[in-house]
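>>> Just to be clear, the model below is a prediction. Sequence and coordinates:
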Amino acid sequence: MIMKTNILFSLLLLASTLSSSLARGVFQTLPSEDFNDHSNVNRTRHLLEGNESRSSTGTNDQRRVCVDLALGYMTNSELERAIKEFGQRCSNISRIYSIGKSVKGVPLWVIEISDKPGEEETEPAFKYIGNVHGDEPVGRELLIFLANWLCDNHLKDPLATLIVENVHLHLLPSMNPDGFSLRRRGNANNIDLNRDFPDQFFFANDDEDSRQPETRAIMKWLRDIQFTGSATLHGGALVANYPWDGTHDKRTYYAGCPDDDAFRFMASIYSHSHYNMSSSKEFLDGITNGAAWYPLYGGMQDWNYIHAGCFELTLEVSDNKWPIAAELPILWKYNKMSMLNLVASLVKTGVHGRIYSSGDGRPLPGFITVSGINYTVRAGRTFADYHRLLAPRDRYEVVATMPGYKSKNTSIWLDEGAMSLDFVLDPEVSVKGSILRNVYDCNCDSKSKLEFVEFLLGSHLEVFFVFIVILGFLCFLFQRRKKVKFSTTKQSTGAKRTVVV
């Protein structure tokens, strides 16, 4: 019996050592000082992926080692029970919902944490996704740690209070529950979910019906909720990775997106808040551009930025893809402040505000651009709130636009803190346009408006002039009443705003 125990322990130790060595081996070929010479990176990566695929279909001894390594990790049913129990224990600040199901029908459960869960507010939304790859389960455990810590401390810890009261945080512990059960990277159809999204360079994934149900669930989720920031939790390295993930020619080199400065800033927040990520010898400052590490296509973080207006990082949070469960509390301790500070950065940095109409004060779901950065942020549909992530810098020129309105721009100086900036846009009007606009305010249909204008233009000039004078006077009274109403509406929000333009 003692001999069998020793043999089993040796196998566990060997498997853990090999996994850690393989993960580190990928990066020892990658000098952080040179982004252009990575000839060995892809070869090492292919060797690692080959070993992973063999382990999932290997001998009975290898499978037994995998099962033993999973001891102490929550099964899918245990994870579901933990999520629902959390929802009951912390019902005042949480909501539990599902965004869909896996290939095998396992619900993809999400925990939302907020002081007003399920309600739409003028607050940014952030999501964490774990277990994208089935054989990288650390993320699913860390997200349960995070949820419970916020529940226990949101009335005690200032950072927890800040997040609960100012952010809508959504946690998807497992995107790939089938892959976790099968102890392999891909889902039940053996598809790598981080290669299954539409790609800007190659169009293999453009048919939505051909994508995996887990992928479609994520895409629908982002159509339903406008996320400002996001991160996925992976394993096998220790680095914060940011877009672009791919290159147009499939070569390995630094490929920065339009918001490269903002992404580097976000990645640095995570890296420098981590126990030892920023001191990495493989990656300068503990961060890396995805394409400079190795190009990939169909990845989730590039799709988030391009199609969903969401700034997403890919976080490698453990050198070992599947460490023994006894190490999970230590990994939580190492990543805790990083995970919290990254979420808090949504409200502690960048520029935030709303867009209004000067005519009647109603919110305008317009667009925010920054001069010199080829990227547009859309304001929210209901409250016209926007949240523009930016790296601290001396000066930015921010522009607000809305079809049918005159654009406005202003210069801001963004230091380490956040800035609130509201825009009040004036409608574009002409003589004929102003008449149509006022007729529209009377709730007449389009045909009636046109017939009314044609009638006026066809009448005698004197009658038309008298009508214009009367209409102008009525318009003056109407606009005055609306401006009073607009002022009252703004004061009632109670929001503290630094600048209004």
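That came in fine, so what should we check first? Keep in mind it's a predicted model, so treat the numbers as computed, not measured.

>>> Going by C-alpha atoms from here, please, whenever you check contacts or count neighbours.
Fine.

>>> Which stretches in the stretch 1-150 of the chain count as helices?
Under the criterion DSSP state H, counting those that start in this stretch, the stretch 1-150 of the chain carries helices at the ranges 2-28, 41-56, 60-69, 76-89, 138-153.

>>> Point out the most buried one among those helices.
Among the helices of the stretch 1-150 of the chain, helix 138-153 has the highest mean neighbour count (mean count of other CA atoms under 10 Å), at a mean of 20.

>>> the inter-axis angle of whatever helix or strand comes next after that one versus helix 138-153?
Downstream of helix 138-153, the first helix or strand assigned by DSSP states H and E is helix 158-166. If you take axes from the mean of the first three to the mean of the last three CA atoms, to 10 degrees, helix 158-166 sits at 90 degrees to helix 138-153.

>>> Check which helices and strands helix 158-166 sits against.
Packing contacts for helix 158-166, counted by 3 or more CA pairs under 8 Å, 6 or more residues apart in numbering; DSSP states H and E, involve helix 138-153, helix 328-348.

>>> By residue count, what's the longest helix in this protein?
helix 461-493 (DSSP state H).

>>> any idea which helix or strand comes after it?
Following helix 461-493 in sequence order, the next helix or strand is strand 499-500 (DSSP H and E).

>>> list the helices and strands that following strand packs on?
Packing contacts for strand 499-500, counted by 3+ CA pairs under 8 Å, 6+ apart, involve strand 419-425.

>>> from memory residue 399 sits against residue 371, does it?
Yes - Residue 399 is within contact range of residue 371, at 7.4 Å (criterion: CA atoms under 8 Å).

>>> Which one's more surrounded, those two?
More crowded of residue 399 and residue 371, by other CA atoms under 10 Å: residue 399, with 17 against 12.

>>> That one - nearest residue in space that isn't next to it in sequence?
residue 409 (4.2 Å; CA to CA, 6 or more residues apart in numbering).

>>> Regarding the one you found, what is its secondary structure?
Per DSSP: H, G, I helix; E, B strand; the rest coil, the secondary structure class of residue 409 is strand.

>>> so how far is residue 144 from it?
Note on residue 409: its distance to residue 144, by CA to CA, to the nearest Å, is 43 Å.

>>> returning to what we had before: present the helices of the stretch 1-150 of the chain as CSV; the columns should include distance to residue 199.
Converted to CSV, the helices of the stretch 1-150 of the chain look like this (distance: least, CA to CA, whole Å):
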stretch, distance to residue 199
helix 2-28, 25
helix 41-56, 20
helix 60-69, 33
helix 76-89, 30
helix 138-153, 25
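
>>> The ones you listed: which one's closest to residue 479?
Nearest to residue 479 among the helices of the stretch 1-150 of the chain is helix 138-153; the distance by CA to CA comes to 47.3 Å.

>>> also this one, for the comparison:
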Amino acid sequence: MFLFALCLYLGKLVSSGGSLEFRYHNTVEVERYLRDVNNTFDFTHLHSIGKSVEGRDLWVLILGKNPAEHRMGIPEFKYVGNMHGNEVVGRVLLLQLIDHLTRGYLSDPLVTRLLNSTRVHILVSMNPDGFESSSRDCMYSQGRFNKNGIDLNRNFPDAFSKKESGMREMEVRAIMDWLKTESFVLSANLHGGAVVASYPYDNSNGGSELQSGSSVAPDNDVLIQLAKTYSYTHSQMHKGDHCYDSKDFKEGITNGYYWYPLPGGMQDYNYVWGQCLEITLELSCCKYPPESDLPGLWDANRAALLAYMQQVHLGVKGQVLDAEGNPLQNALVEVEGRQNLCPFRTDRHGEYYRLLLPGNYTFRVTFPGHQVLMETLTVPYGPDSFSALVHNFQLQRSAAATPGPSRPTQSCTPPQVWRPLGGHSPSLGPSGVTILLVLLVLRDTMLL
């Protein structure tokens, strides 16, 4: 009798046609669904990146040809939903996206090429505690904040703010730690309450980045292209926000700061410290729309979600190697004319990824003890072929020892990243903290 009841309960996750049902699944149901997907499809991998304040796992499903580990030349992409617990459309859309990808792999050519060329990470809910406390109100539902009453999208380190408490919520620390384990190239976080694609920067301190009311990032042209890709592939977004209580957005996009200043935001943190270009997608006028609206919202966003993923193949990728062909970790790969607050570095595999629009670019590649390499490349449009331009930079050892590059700036060390706080996650002991601080210093002086 128990097994029969359990089968009936699990069966409610899908409709009679076998596809994922359009409704709001609670946290227990979402976990069951993700586990079932992971057990069914060998091109998926499920893991938890941490826990919420109330102890709920933050489950990430990875999809790709080799989901359990990074492979050379395969860019890492992520979607994050439900950061604000009462903004629930992104949570639903990411579950539907998982269903679409798993059903389409090896049968749908676009899905197959995406998953063969990209490792896709999907965090359905960053704030499960907030979701569970939400009520079904269009705009004024409780549940926006986490269990501690903190807005998670105001809790990240901010390169433009001097008022840094360093007190990171568990969910935020989980994201920050996650970014250290994967070299993410492109990302989007899904919200609700408007219909627009917002791009960095979200904040400013009135420096040179502040131009005509916008806070302009060094990769502004790429960020605008990313936002427009989503907006124009979406069925309505490019027409401007049609929500009754919101402003119109030309072409369905906006600079984050121009819309409203936002300190401690996740997309700026990804871009400045994670080398990951991220935009914020506002996907519905109602934060918590009736379930009858969900099929239409999926239809409006399905193609855009896929098209945006494909943009991970913009630009150029490859490795930085020494004269013997060994990969160099922490080599700086900079594009002339783009002075990022934190210069882009190679990862532990010596890999780099730079999202760039088609054109000619001069690269400056530096590593201590090696000659500076300047090289100009012609970059094609990679998404059509599902691959950025592949180019390796090979450095020659310098005859005399050379000092480390004057950059990165002090802002490249996020404040209080390693500060141990109470909670469900185990904290580092004093020796662990000391070792990590030493490693950070060595990294930033280019000794590692």
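Now that the structure is in, tell me what you want to look at. Since the model is a prediction, treat every value here as computed from it, not as a measurement.

>>> re the thing from before, in the second structure, what residues pair with the longest helix of the first structure?
Mapped onto the second structure using TM-score structural alignment, helix 461-493 of the first structure spans no residues at all.

>>> Ok, stretch 100-120 of the first structure next?
Against the second structure, stretch 100-120 of the first structure falls on residues 50-70 (TM-score structural alignment).

>>> Mind listing what's buried along the matching stretch?
For stretch 50-70 of the second structure, a neighbour-count test (16 or more other CA atoms under 10 Å) marks 50-53, 56-68, 70 as buried.

>>> ok so, going back, quick one: what's aligned to the residue nearest to residue 399 of the first structure in the second structure?
Under TM-score structural alignment, residue 409 of the first structure pairs with residue 374 in the second structure.

>>> Would you confirm that that match contacts residue 361?
No - look at residue 374 of the second structure against residue 361 with CA under 8 Å: they stay out of range, at 10.4 Å.

>>> these two touch, right, residue 379 of the second structure and residue 362?
No - taking CA under 8 Å as the contact criterion, residue 379 of the second structure and residue 362 are not neighbours in contact, 10.5 Å apart.

>>> more crowded one of the two?
residue 379 (18 against 14).

>>> residue contacts, that one?
315-316, 356-361, 389 (CA atoms under 8 Å, 6 or more residues apart in numbering).

>>> Pick out the residue closest to the middle of the second structure.
Among the residues of the second structure, the one closest to the centroid is residue 187, at 3.0 Å (CA atoms, centre = their mean).

>>> matching residues in the second structure for stretch 233-247 of the first structure?
Using TM-score structural alignment, the partner range for stretch 233-247 of the first structure is residues 190-204.

>>> Can you show me the helices along the second structure?
Ranges of helices in the second structure, per DSSP H, are 2-11, 27-40, 89-104, 109-117, 128-133, 170-181, 220-233, 256-259, 266-274, 294-310, 430-444.

>>> Nearest to residue 202 of the second structure, out of these?
From those, taking CA to CA, the stretch that ends up closest is helix 256-259, at 4.4 Å.

>>> average offset between the closest one and the first structure?
Its aligned residues in the first structure lie a mean 0.4 Å from helix 256-259 of the second structure after superposition (mean CA distance after the TM-score superposition for the first structure).

>>> give me the stretch of the first structure that that helix matches.
Going by TM-score structural alignment: helix 256-259 of the second structure matches residues 290-293.

>>> try stretch 228-235 of the second structure
Under TM-score structural alignment, stretch 228-235 of the second structure corresponds to residues 268-275 of the first structure.

>>> List the buried residues for the matching stretch?
Across stretch 268-275 of the first structure, burial judged by 16+ other CA under 10 Å covers 268-274.

>>> possible to save those residues as a markdown table with distance to residue 343 of the first structure?
Converted to a markdown table, these look like this (distance: CA to CA, whole Å):
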| residue | distance to residue 343 of the first structure |
| --- | --- |
| 268 | 13 |
| 269 | 10 |
| 270 | 10 |
| 271 | 13 |
| 272 | 14 |
| 273 | 12 |
| 274 | 14 |
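
>>> ok, the residue mapped onto residue 344 of the first structure from the second structure to residue 158 of the second structure distance?
Under the alignment (TM-score structural alignment), residue 344 of the first structure pairs with residue 310 of the second structure. Computed with CA to CA, the distance linking residue 310 of the second structure and residue 158 of the second structure is 29 Å.

>>> What of residue 256 of the second structure?
14 Å.

>>> Could you do residue 272 of the second structure as well?
When distance is defined by CA to CA, residue 272 of the second structure is 9 Å away from residue 158 of the second structure.

>>> How about residue 391 of the second structure?
For residue 391 of the second structure relative to residue 158 of the second structure (CA to CA), the value is 33 Å.

>>> More neighbours: which of these two?
With neighbours defined as other CA under 10 Å, residue 391 of the second structure and residue 158 compare such that residue 158 has more, 25 against 13.

>>> Aligned against the first structure, show me the partner of the more buried one.
Match for residue 158 of the second structure (TM-score structural alignment): residue 199.

>>> Leaving out the residues flanking it, which one is nearest to that match?
Excluding its sequence neighbours, the residue lying closest to residue 199 of the first structure (CA to CA, 6+ apart) is residue 298, at 4.9 Å.

>>> how many neighbours does the one you found have?
24.

>>> which residues touch it?
194-199, 205 are the contacts of residue 298 of the first structure under CA under 8 Å, 6+ apart.

>>> Please apply the same query to residue 150 of the first structure.
So residue 150 of the first structure contacts 160, 164 (CA under 8 Å, 6+ apart).

>>> what do we get in the second structure for it?
By TM-score structural alignment, residue 150 of the first structure lines up with residue 101 in the second structure.

>>> So its match versus residue 327 of the second structure, what's the distance?
To residue 327 of the second structure, residue 101 of the second structure is 34 Å away according to CA to CA.

>>> Tell me the residue in the second structure aligned with residue 373 of the first structure.
Match for residue 373 of the first structure (TM-score structural alignment): residue 338.
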